[in-house]
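Undergrad: model the structure of this input:
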Amino acid sequence: MPSHPPSRNGATDSEIADIGREQRVIEAAADLLAREGRDAVTTRAVAVAAGMQPPAIYRLFGDKDGLLDAVAEHGFAKFLATKHVDPDPQDLLADLRAGWDLAVEFGLANPALYTLMYSEPTRAASPAFKAGMEILMGRLRRLAAGGWLHVDEELAAMIIHATARGAVLTWLSLPQERRNPALLTTLRESMVAAVTNQEPAVRDAGPAGAARALRAALPEQTSLSSAEQHLLKEWLDRLATEG
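TA: Model (predicted):
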């Protein structure tokens, strides 16, 4: 008979206890990070704040880097929880602006956590980060399907992320007296101008806008074979980049 029988969800009592300890440590580290900055997040300080011995931190997270990765994932999950998903927004451009504003507001409200979240490129593999990206790509697919997207979806996502991160990190780097709200508004509107058309492109002459709209709707089509969809996507990609 095992010393730790599995619970109803398949986890042992020991595993459940570890999950609880992990969460306590992550919350303690996140609190230290917010109050005193990244340098304050040492294994000893976190252990004291979480009410346990330092060896327990190493057992749960491997090392300090493992702990910081867990805190960053906690940050992505916290940000994801703030996102409101409207599957059918009345105003697609307003929805895009609202999503950008939300990302920037989160960064400004959680400066140390935000900086940690985006300090390592490898954190793009975070499950919560990927879930957030799916929400963004959903917005971009709706824009493309409506003929509003000026560039392809992947480039649009990069522009949105670059302007939001740049806005947050630049704002945080400025002394209080130089923080002009016009910076945030200007960057947001520059992003909108870069990734969208002033009017839906499908109303204009030329194949590029129509190709983007059709390409966005292509995954929903079921009458084409895989080979046909692949070939059509190749043609649409080529047409969508013209001009």
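Undergrad: could you use CA atoms for every contact and neighbour count after this?
TA: Will do.
Undergrad: skipping its backbone neighbours, what lies nearest Arg165 in space?
TA: Val104 (7.4 Å; Cα to Cα, 6 or more residues apart in numbering).
Undergrad: before we go on, could you also do this sequence so I can check it against the first one:
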Amino acid sequence: MDTRTRILHAAADLLARSPEADVSTRAVCEAAGVGAPVLYRQFGDKEGLLSAVVDFGFEQYLAGKRAAKPSTDPVRDLRDGWDNHISFALENPNFYRLMYSPGLSTPPDAAAEAHALLLAVLERCASAGRLRVSPTLAAQMVMPANAGVALLLITRPAIYSDADEVAARVREAIVTAVTTPDEPAGTAPPVGEVAVLAASLGALLRAQPESPLSGAETALLLEWLTRLADRR
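TA: The predicted structure is shown next:
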């Protein structure tokens, strides 16, 4: 095990057991058997260490999401992703709290990857004609709601004693807000569902490796479709 990995293992272990969801660099150095200069050469400062620890702690969760095979129902995959997110947060509360800590001025890479994986599921929902808004706007609705519920369940367990029920109810409210009802295969969206059609066409266009349109024409069309999908 190299020095960097040894430090990350030590910091992750201390973080998981910390009642304050924080660790000191001195404690990490002692646990890893290294001096402070070694730690700072590897991570720059404490914030760099904590950001790397979050990425280290989230790796197993993200690896599972990367390896997950999409089902034939992207909306079901959206629900499953929500549930998996909540489960990870409840099982790893200190990593999760640190992930969204305002003390980290630079978000960990894990946060950006989690958002990208969510966006990919929403692109599939849009391609299937199941999204009411653009994938980008939908992601901006789903992720804050998912993270907010997870953080409240972690930090206020006495208030939200039935975690499964709370998470499921908020999940369904959000899914209903961003997706259309399930329709039989081959059924077109209702007449007048311009936003749904615009979101679907935008997703299909982004998924096409080649297009008869120029780059500028494609960008302009996507801008128009996003405006139609996200109109109030």
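Undergrad: work out the TM-score between the chains.
TA: The TM-score (TM-score structural alignment, normalised by the length of the second structure) is 0.86; 224 aligned residues with a Cα RMSD of 2.4 Å.
Undergrad: I figured the residue nearest to Arg165 of the first structure hits Gly166, correct?
TA: No - between Val104 of the first structure and Gly166 there is no contact under Cα atoms under 8 Å: 9.4 Å.
Undergrad: who has more neighbours out of those two?
TA: Val104 (23 against 15; other Cα atoms under 10 Å).
Undergrad: any idea how far the alignment partner in the second structure of the more buried one lies from Asn146 of the second structure?
TA: Using TM-score structural alignment, the equivalent of Val104 of the first structure in the second structure is Ile86. Going from Ile86 of the second structure to Asn146 of the second structure by Cα to Cα, to the nearest Å gives 7 Å.
Undergrad: cool, Arg17 of the second structure as well?
TA: 24 Å.
Undergrad: more neighbours: these two, which one.
TA: Using other Cα under 10 Å, the more surrounded residue of Arg17 of the second structure and Asn146 is Asn146, with 19 against 12.
Undergrad: what's the match for that one in the first structure?
TA: Checking TM-score structural alignment: Asn146 of the second structure goes with Ala164.
Undergrad: tell me how far Leu153 of the second structure lies from Gln208 of the second structure.
TA: Leu153 of the second structure sits 40 Å away from Gln208 of the second structure, taking Cα to Cα as the criterion.
Undergrad: neighbour-wise, which of these two wins?
TA: The neighbour comparison of Leu153 of the second structure against Gln208 (other Cα under 10 Å) goes to Leu153, with 23 against 8.
Undergrad: by contact count, what packs against the helix or strand that one falls within?
TA: Taking DSSP states H and E as the definition, one finds Leu153 of the second structure inside helix 135-155. When contacts are defined as 3 or more Cα pairs under 8 Å, 6 or more residues apart in numbering; DSSP states H and E, helix 135-155 of the second structure sits against helix 74-91, helix 93-99, helix 109-127, helix 163-178.
Undergrad: could I get those in TSV, plus columns for distance to Val194 of the second structure?
TA: Formatted as TSV, those follow (distance: least, Cα to Cα, whole Å):
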stretch	distance to Val194 of the second structure
helix 74-91	20
helix 93-99	37
helix 109-127	13
helix 163-178	14
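Undergrad: so which of those is the most packed in?
TA: Between those, helix 93-99 has the highest mean count of neighbours, a mean of 22, where neighbours are mean count of other Cα atoms under 10 Å.
Undergrad: mean shift between it and the first structure?
TA: Compared with the first structure after fitting, helix 93-99 of the second structure deviates on average by 0.6 Å (mean Cα distance after the TM-score superposition for the first structure).
Undergrad: then stretch 51-64 of the second structure?
TA: With mean Cα distance after the TM-score superposition for the first structure, stretch 51-64 of the second structure averages 2.1 Å from its match.
Undergrad: my guess is Arg4 of the second structure meets Gln42, correct?
TA: Yes - here Arg4 of the second structure reaches Gln42: they are 6.5 Å apart, a contact under Cα under 8 Å.
Undergrad: residue with max distance from the center of the second structure?
TA: Seen from the C-alpha centroid of the second structure, the residue lying at the greatest distance (Cα atoms, centre = their mean) is Gly35, 35.0 Å away.
Undergrad: now do the same contact list for it.
TA: Gly35 of the second structure makes contact with Cys29, according to Cα atoms under 8 Å, 6 or more residues apart in numbering.
Undergrad: quick one: map it onto the first structure.
TA: Per TM-score structural alignment, Gly35 of the second structure is aligned with Gln53.
Undergrad: same thing with Ala128 of the second structure?
TA: In the first structure, Ala128 of the second structure lines up with Gly146, judged by TM-score structural alignment.
Undergrad: kindly report the same for Leu8 of the second structure.
TA: With TM-score structural alignment as the matching criterion, the partner of Leu8 of the second structure in the first structure is Ile26.
Undergrad: now the angle from the longest helix anywhere in the first structure to helix 92-109?
TA: Counting residues, the longest helix found in the first structure (DSSP state H) is helix 13-36. Going by axes from the mean of the first three to the mean of the last three Cα atoms, to 10 degrees, helix 13-36 of the first structure is angled at 80 degrees with respect to helix 92-109.
Undergrad: and helix 13-36 of the first structure, what does it pack onto?
TA: helix 43-50, helix 54-61, helix 64-82, helix 111-117.
Undergrad: show residues contacting stretch 98-106 of the first structure.
TA: For stretch 98-106 of the first structure, the external contacting residues (Cα under 8 Å, 6+ apart) are 79, 83, 114, 160, 164-165, 167-168, 188.
Undergrad: from these, pick the one nearest Ile135 of the first structure.
TA: If you rank the contacts of stretch 98-106 of the first structure by distance to Ile135 of the first structure using Cα to Cα, Lys83 comes first, at 8.5 Å.
Undergrad: against Leu169 of the first structure, how distant is the residue nearest to Arg165 of the first structure?
TA: 10 Å.
Undergrad: before I go, just wanted to say thanks for your time.
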